[in-house]
Every structure is written in C-alpha cells, then in structure tokens.
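S.K.: After the sequence you'll find the predicted model.
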Amino acid sequence: MRHRHFWWISSTLMLVLNPAYADAERGQYTLEQAIDTALSNNPELGIMQARIEQANAQLGESLASFYPQIKASLSYQHSDNPAQAFSMIIAQRRLSFAGNDFNHPGGVDNYRPQVTATYSLFRGGQDYYRKQAAELGIETSELEKAATRNQLVNHVTAAYYGELAAMEAHEVSRRSITAVQSELDQSRIRFDAGTVLKSDVLSLEVQLAEAKDAEIQTANAIELAQSMLKTLLGLSTNEAFAINSTQQAALPEAPAVFDELLNQALSSHPELKAAEKRVAIAEQQLKVAQAAHLPRADAFVSYGSDSKDLAFSSNRDNVSAGVMLEVDVFSGFATQERIKKAEHELTATQETVRQTRLRIENQLKSAQLKLQEALSSAEVSRVAVQSAEEALRLVNEQRQAGVVTVTRYIEAEVARDKAHARQINARFDALRAEAELKQATGFWQ
C-alpha cells in the first residue's frame, strides 16, 4: 500500500500533462537535452509559429488598403434597345446619320476591355485602426507562443522528474525484497532447527509477497513514465530511450516572498501580456466600428475601349475619372449593432485580463506553498530516513540475537521504506513545484 500510494501521486501528476511531441536522437537524455529537443520539434510550437505568420499576413492584408486597387475586366453586351444600342454605337465611334434608322437599330454588339484603378481617400480611420489591430495581433501571437513554450518546459520537467521518482521507488522496492528474502531464508533455517515459530515464517512470506508486488508496480510505473517522455520527445514505442538517472538535481532554494514573485509575474508573464494585447485589439476594433458613421471618399480612374468585336484601337479608347463621397444614412441599425458587438467584445477581453491575473496569482501562491512544503518535508524526511535506517539496523541485530519478534522487524522495515518513499516524494515534489513556480512567474520564456 505504501508503494501504491507513492505511485498514485506520481502517475496522477504525469497524466494531467498535455502531450507535446518532438524528434530527438537516441541515447540517454539529461533534463536540459529533453527540454531543448521538445522546444525545437514540438508541433504545438509549430502551430503557434504558424499563427504568428498568419498574423503577419493579416497585417499585410490591412496595409493593402493604403495602396491603389487596380482591376482589369472584359465585358460583352448585346442589345436592340434603341437607347442602349445608340449609346454603344456612339462609344464605338461609328455613328453615322446616313442610312440609319435610330428607332430600329437592330442588334448591336459591344465589347469593352477596361482597366480601373481606385484609391481610398478617407474611410473614417478604419484602415488605420485595422492596421493597428493587426500589428497588435502579431505581438499577441508571439506572446501566446511564449506562454505555450512555458507550459511545454514545465510539462517536460514534471514528466522527467516523474520517471526519476519511479526509478528511485523501484530501487527501494528491490532493496526491500533483498532484505526480506534474506531474513526469510534465515527464519526458515531457524524454523527447521525449532527456534522460530511457523507464524514468523508466514509473516515474512507475506511481507516478501507485498515487496514483490510493490516492485512490479514500480517497474510498471517506470515503463509508463518512459512512454510519456517518448511521446513528449516524439519517439516511437520501439525506439531506444533512456534518461540520465545519474544526474542528481539539487534541491531548489526557498522561494522569494509572494509580493516579489507576483510583481515579477505581472511584469513579464506572457499569458497576462497576451490578454492585455487582446484588450488593445478590441479597442481598435471598436474604433473601426464607430468610424462607419463617418463619410467615405474614393477616387477612381478607368481606361478602356468599346468595339463591335475584340479588335483594340486607340481611336476608340476613353478615360473616365472622378471622386465619390458616400455616407451611410440608414443601414437598418447594422452599424449600431456592430458597435455594440465591439463594445461587448472589449468588455469580455477586459474581464479575461482580470481572470488571467487571478489565475496567475492562484498558480503562483499554490506553487510557492508547494515548494515551501516540499522543502520542509525534504528536511524532515532526511532526518526520518537516518533514524529509520538506524532503527532497522538495531532491530535486525536484535532479531539475529532472538531478542525481538519478526513482527517488530517487519514494522521497522516498513517504517524504513515509508521514510524513503516520503523522502523521494518530497525531493521530486520540490523540483516539480520549482518548475511550476517558474511557469507561474513567466521565468521559462
């Protein structure tokens, strides 16, 4: 039960991680190598980079409004309507008063190739506000990528320490099997000699079975943890993979005071900064909607020719140029509704900033308390392990001398294993809490 409880904690922490994927070379990985591999190959970061490029493209699209728009067209028209036919004949420069019945012109064909250029003179500032929003969109996408990077580093770190914790728990269970097996062998010899009760032998057999069961569970925990890291690093199930278990991470230092950590997070946390940028974008979008009440002015020029066939001739070309000013007098309340929509969007983004800040404060406080608790537990468990080891040594000597019962030996051995499990939990809890604290403060970016 002691090992099951330990693995339940470790596995729960690992299973809540969102999977990320990366390609890496085979061999043993240090934590730094695992993080670097994930950062260079993780598809989620690739998605965020694509969103940055999308934001850049959106900026380019908004800048298009500041350039002339040029279009080429070709139209064809056939009509026997006297007014239209007469107009087309005049445009084709072939009007003749001799022999023409203007009331019955017959069918007339007209081809018109044309090039038209338009230029926006004024749109109430809508083009400028859209450009501002697009620029803010790029900054927001970059901050969101930084936030995703923070999460990925935290997840890789937690998964890495999860496997190390499982490996150390497995080693504890193996030592327990060796110790109990040795004691069981000696007890069987003493039982055959008539100096030990059958119940003592049976108790040790039960203890050995529990130790073997714990060893099986911890071995399975290592496999599950390794599978998690393979997924994080983009390795297939059959590829060789191992972490560098010889690398011993030192216990982190005690965290700074909460106000100092909070000031750091509020000044640099990418999620909070991204939420604030979205407020600025919403403000620009509101200005765009409000600018629809203002008049719009466009200049245009077109060049083309009219003919009864597709043959082009400069004798039949013509140029038209002008300026058009328009304003929406009544749009069926569409403009007003768009303004309301933008106002509500602005309110929503402002509330998102407040929500993000509260969440960061909670994560920060939680990580700080977890780190403090884990560091305190690590110190207490260190002393407890020393005491438990010494107690087991003394009980074992007394057991060899026949002074204490096997029940007392089993109690001492169980206490020793629990002390080691608590020490493992405390050390890796501290390392995971440190990673969470770095994410909460935006340190990883």
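M.R.: All right, it came through fine. Residues are numbered from 1 along each chain as shown.

S.K.: Going by C-alpha atoms from here, please, whenever you check contacts or count neighbours.
M.R.: Fine.

S.K.: Report all helices and strands that the helix or strand containing K145 contacts.
M.R.: Per DSSP states H and E: K145 is located in helix 126-193. When contacts are defined as 3 or more CA pairs under 8 Å, 6 or more residues apart in numbering; DSSP states H and E, helix 126-193 packs onto helix 2-15, helix 31-41, helix 43-63, helix 198-233, helix 270-291, helix 406-441.

S.K.: The structure to be compared is supplied as follows:
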Amino acid sequence: MIGNKCKCCGSRYIRQGFLGQRKFPDLGSADPLSCSFVQTPYMAAFLYRLSFLSALAIAAHGVTPPTAIAELAEATTAEPTPTVAQATTPPATTPTTTPAPGPVKEVVPDANLLKELQANPNPFQLPNQPNQVKTEALQPLTLEQALNLARLNNPQIQVRQLQVQQRQAALRGTEAALYPTLGLQGTAGYQQNGTRLNVTEGTPTQPTGSSLFTTLGESSIRATLNLNYTIFDFVRGAQLAASRDQVTQAELDLEAALEDLQLTVSEAYYRLQNADQLVRIARESVVASERSLKDAEALFRAGVGTQFDVLRQQVQLAQDQQNLVDSIGNQDKARRALVQALNLPQNVNVLTADPVELAAPWNLSLDESIVLAFQNRPELEREVLQRNISYNQAQAARGQVLPQLGLQASYGVNGAINSNLRSGSQALTFPSPTLTNTSSYNYSIGLVLNVPLFDGGLANANAQQQELNGQIAEQNFVLTRNQIRTDVETAFYDLQTNLANIGTTRKAVEQAREALRLARLRFQAGVGTQTEVIDSQRDLTRAEANALNAITAYNLALARIKRAVSNVNNLARAGG
C-alpha cells in the first residue's frame, strides 16, 4: 500500500513481507540506501525480528536467550553516520537509582543472645544523647528467639507476674486471721510526792516554828502478755476462699497475657517477613522496569519504537520506585513494631532470620478446635473464679452482722521500789527513812461473744453489691464463650481460605512470569506493544505480592487459631 512517507527524505514507500521491508517506487534509479532512514534502522529492524524468531526457537527447547536484544540493537546501530532516529533525542528518563536503607551493621547471634538483648534493669533510665537511640545494628532473630526475648523483656508480662505475687501476699494476710494474736505490753516509770509539815503550836519535842519535809518515791515496772483468738465467725472462711481464687485468677491473667504476647510477637514477626519480601519484590519490579525502559529507548533510537512507549515505561518505572520507597517505609515500621513488642534496647533493630514458609499445619477439625478452646481458654475459667469470688465476698459481708466467739487471756507481773525520805529542822525526832520493794502478778482468761445488733443495713448492701458482681461474671462468661467460638471459627476459615489461595497464587506467579517473558520478546521483536509489557509486569508484581500475602495470611491465621484455642504447644495433633 502506497501512502507511507519516509521521515527523512519524504519519499513514499511500500511495506512488504512479514519483516516489513520498505520499497521506494518513487526513487527511480536512486540508490534506496541513500536514504538515511533506510540504512541502519532497516538492519536493526531485521535483527530485531530475526532475534525474536531465534528466541522463540530457543525457548521451545527450554534454553534462556543469551543476550538482551536491546544490547544487540545498540551494538548494531553504532555507525558513524547519524540517522534521523538517532538524532532524535528521547525524553529524559527518570533516574533509575533504587532507594536502599542506610548502612547497617549485621550482628550474628551467639549463645548469649538472650542476655545481651535483655531490657535495661533500670526502667527510669532514659537516653539523653542521639547516639544512644541510633539503631546501628540489625540483629537477626528467629521466631523462637523472639518469643523467648518477649517473655523476658515485655513489661506487661512483668506486671502480671508482680500482680501474682501481690495476690499471694494478700492471701498470706488473709490466712493470718486464722491464727491467734499474741502481744506483750510493758511499762516502766518513776513517780515522787513531797509534803511539808510546819508546827504552829509546839511541844517540847516539836517546838513551835519547826518543819519537816517528807519525800515519797516509787520506781515501778509492769509487763502484761495478751492472747486473742477468734474461735468461730462467719467471715474468715469466705474471705480465705475469695483470696485463694484471686491468686488463681491472677495466674490465669498471666497465662492469658503470655498467650496474647505470643500472638502479638508472631503477628509482628510475620508482618516483618512480609514487609521484607515486599521490598524484595519492589526492587525486582524496579529492575524489570529499568530493563523494559532500556529496551524501549533502544527501539526508539532504532526507529521502530515510539516516544509514547518510552514515556509509558518511564511512568511505570517511577511508580515502581515509589512503591519501593513505600515498601521500605513499611519495613522500617514493621521492624520497630517487633522491637517494641520485644522491649529491646534503644539502639537495636531486628531482622527476620526464619525463611518465609508455611508454618506447621493445623490438624484439628473445627469441632475439635472449638471444644478444645472451651477447655483451655483461661478467660472462661477466670469468669468462673470471678463469680465464686463475688459470692464469697457477699458471704463475708453478711458475716459481719453474725455472732463471733473469741478467746482472751492475759498474764501480768508488777514490781515497785518505794522510798520515804525526811528532812527539816526536827527531822531527827521523826522515825527513820524507809526503803521498801513490792512485787505481784495477775492473769485472766475468758470467752468473748460479740453479737452485732444493728449496722444501718451496711452489711446487707455490701452483700447485694457482691452478688450482683457474681451475676455480671455469669453473663461475661456467656459473652466470652461466644467470642471464643467466633475467634476459633474465624481463624479456622481464614486458615482454610489462605491455604487454598497459596496453590492458586503460586500458579499465578508462574503464569505471570512466563507472560512477561513472552511480552518482552514480542515487544523486542516489534510484534508486541509496550502496553503488553507494562501490563504483564504489573501482573507479575501483583501475583508475587498475592502469593506472599497468602503465605503470610496463612501463618497469621495459624497464630490466631493457636491463640483462640490456647495451650496448644504440647498437643501432638496441633501444628507448631
């Protein structure tokens, strides 16, 4: 068909044959090779199409094509005489430097890993220099190591452990009420009294105007041993039962916190694995876009491509680079989330040492998982204990207005030294001074009955309040039971769904990779379009991300069903 016009000389030409050779009927006897558009580009197009046929033949025998076609075209078009296609400058390409995280120092874990990464024993010590919070080291950790570190370092676990000790101390205080109390009371002192006697009408022996001073002193010491014991009441037994249940309740809270921590760390670890692989996929996508852009520019310089194809590939490369930047940012946030869950030192960052792979399968059926969760979950037992605690506390409140029988006993000793001193003008006429001492003892024993008659309804109000708390605990038990079943079913269905998706996504990755390879060959041979390459590249990136997300989602669902069932680490039939 005549109507195509040469971009160089304006001559009309006809495209003939499968390879699209150009015939110039309007040039007459002129040498067709004198047209600069026909010289090297014609040979480049021929080589492109020939290389496409060769690549198809090589691929049919399972061999990878040796050299990139773009490199072959660039070597062919390196002629001293410039052509129109070579003289036309393609649009400036987007810089292809792929972003990468800053330099880090990887630390190989050793036998003292748990000791080295333990949290600071002084919780009030805060960094005051920038270098104290700068993360210069990346510490590789397996999931098992991360779980062990979390159990040692996590402050929430330490709080739960302290609460258990607190409840145990309260129990010892309640048990102390079952024993008698024994006390010793002692006093020691000295007292003195003085009197003065004046003679107003005297006698021969006591003349008028004489006086006498008398001083009486006493030094005393007393000691008393008291014994008190409550023989019977309606309070201590209920209080003791409530305190014992509170200790068990605190232990169950610790167990639930450990299960929650295991889920939190597992999720953070799997998400970091996912973020690491998404960064890898994004980098590979950038490399693929750079390669496609290189091919598009080579075709454009050879005159068989268009500026539009180059621009589209530049846009695709920019999008892939932006996706890589976002992926690296998400990776950094995932690392810090895991570090926070582990409560590691301020200058430590982490790497996942475990490969991304399917965790052990879950071999329990849905019905078995639900029944096992009802048996294992500490939250259910905690609500039962809360109900018992409330009713025991109600019984103790009512016992405050019931009779109490007690025993009281005491034994005491007394000692005193008395002095009688006299002085005055006629002191010698009076009896001589005296110094005496005395001692005595006493003891008592008896029963004490205490019968409260009226307290204004305080005990009954407190009892009703605790009984209502017991009823609330019963309803919380029902809510917790239903939530546990929902958690198990949700995690189980997610587990099945993601397990089925893993096979589908893996197959999709293989198909997308092959489709991209063929799209590149078609484009490089001139029989395909840049749109096919871009779409195939997007499909491959999406397929790889979907395959990765399916594995991560399966592992997350497995971690959640373990938490929903609880205490599955020792089960022979359960995974992990």
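M.R.: Great, that's in hand. It should be emphasised that the depicted structure is a prediction, and the values quoted were computed from it without experimental measurement.

S.K.: sorry, back to before: I'd like the helices and strands packed on helix 126-193 of structure 1 as JSON lines, with distance to I70 of structure 1 appended.
M.R.: What follows is those, written out as JSON lines (distance: least, CA to CA, whole Å):
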{"stretch": "helix 2-15", "distance to I70 of structure 1": "57"}
{"stretch": "helix 31-41", "distance to I70 of structure 1": "43"}
{"stretch": "helix 43-63", "distance to I70 of structure 1": "15"}
{"stretch": "helix 198-233", "distance to I70 of structure 1": "50"}
{"stretch": "helix 270-291", "distance to I70 of structure 1": "25"}
{"stretch": "helix 406-441", "distance to I70 of structure 1": "50"}
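
S.K.: Tell me which stretches of the stretch 251-400 of structure 1 form strands.
M.R.: 296-305, 317-326 (DSSP state E, counting those that start in this stretch).

S.K.: Mind listing what's buried along the first one?
M.R.: Meaning strand 296-305 of structure 1. Buried residues in strand 296-305 of structure 1, counted by 16 or more other CA atoms under 10 Å: 296, 299-300, 302-305.

S.K.: What of the last one?
M.R.: Within strand 317-326 of structure 1, the residues scored as buried using 16+ other CA under 10 Å are D317.

S.K.: Other residues contacting stretch 245-257 of structure 1?
M.R.: 30, 164, 368, 371-372, 375, 427, 430-431, 434 (CA atoms under 8 Å, 6 or more residues apart in numbering).

S.K.: Buried ones among these?
M.R.: By 16+ other CA under 10 Å, these give 30, 164, 368, 371-372, 375, 427, 430-431, 434 as buried.

S.K.: quick one, what contacts T37 of structure 1?
M.R.: By CA under 8 Å, 6+ apart, the residues touching T37 of structure 1 are 22-24, 233.

S.K.: What residue in structure 2 is paired with it?
M.R.: The pairwise alignment with structure 2 assigns T37 of structure 1 to L149, based on TM-score structural alignment.

S.K.: possible to save the buried residues of strand 296-305 of structure 1 as a markdown table with distance to M88 of structure 1?
M.R.: Converted to a markdown table, the buried residues of strand 296-305 of structure 1 look like this (distance: CA to CA, whole Å):
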| residue | distance to M88 of structure 1 |
| --- | --- |
| R296 | 32 |
| A299 | 26 |
| F300 | 22 |
| S302 | 17 |
| Y303 | 16 |
| G304 | 13 |
| S305 | 11 |
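
S.K.: Can you tell me which of the residues you listed lies closest to E326 of structure 1?
M.R.: R296 (5.4 Å; CA to CA).

S.K.: counterpart of that closest one in structure 2?
M.R.: In structure 2, the residue paired with R296 of structure 1 is Q404, using TM-score structural alignment.

S.K.: Contacts only, for its match.
M.R.: Contact analysis of Q404 of structure 2 by CA under 8 Å, 6+ apart lists 230-234, 449-451.

S.K.: Now restrict the residues you listed to buried residues only.
M.R.: For these, a burial check counting by 16+ other CA under 10 Å picks out 230, 233-234.

S.K.: Which single one of the residues you listed is nearest to L53 of structure 2?
M.R.: F234 (98.7 Å).

S.K.: Can you classify the closest one by secondary structure?
M.R.: Three-state assignment for F234 of structure 2 (DSSP: H, G, I helix; E, B strand; the rest coil): coil.

S.K.: Next one: it from A169 of structure 2, what distance?
M.R.: 23 Å (CA to CA, to the nearest Å).

S.K.: go on, V533 of structure 2?
M.R.: Taking CA to CA, one finds V533 of structure 2 at 71 Å from A169 of structure 2.

S.K.: same question, F213 of structure 2
M.R.: Applying CA to CA, the value for F213 of structure 2 to A169 of structure 2 is 63 Å.

S.K.: how about the helices of the stretch 51-200 of structure 2, start to end?
M.R.: Counting by DSSP state H, counting those that start in this stretch, the stretch 51-200 of structure 2 has helices at residues 69-76, 84-87, 113-116, 143-153, 155-176.

S.K.: residues contacting the most centrally placed residue in structure 1?
M.R.: Here the mean C-alpha position of structure 1 is nearest to the C-alpha of T148 (CA atoms, centre = their mean), at a distance of 3.5 Å. By CA under 8 Å, 6+ apart, the contact list for T148 of structure 1 reads 44-45.

S.K.: go on, E255 of structure 2?
M.R.: Taking CA under 8 Å, 6+ apart, we find E255 of structure 2 in contact with P378.

S.K.: so what corresponds to L453 of structure 2 in structure 1?
M.R.: Using TM-score structural alignment, L453 of structure 2 sits opposite V329 in structure 1.

S.K.: With that, I have no additional questions.
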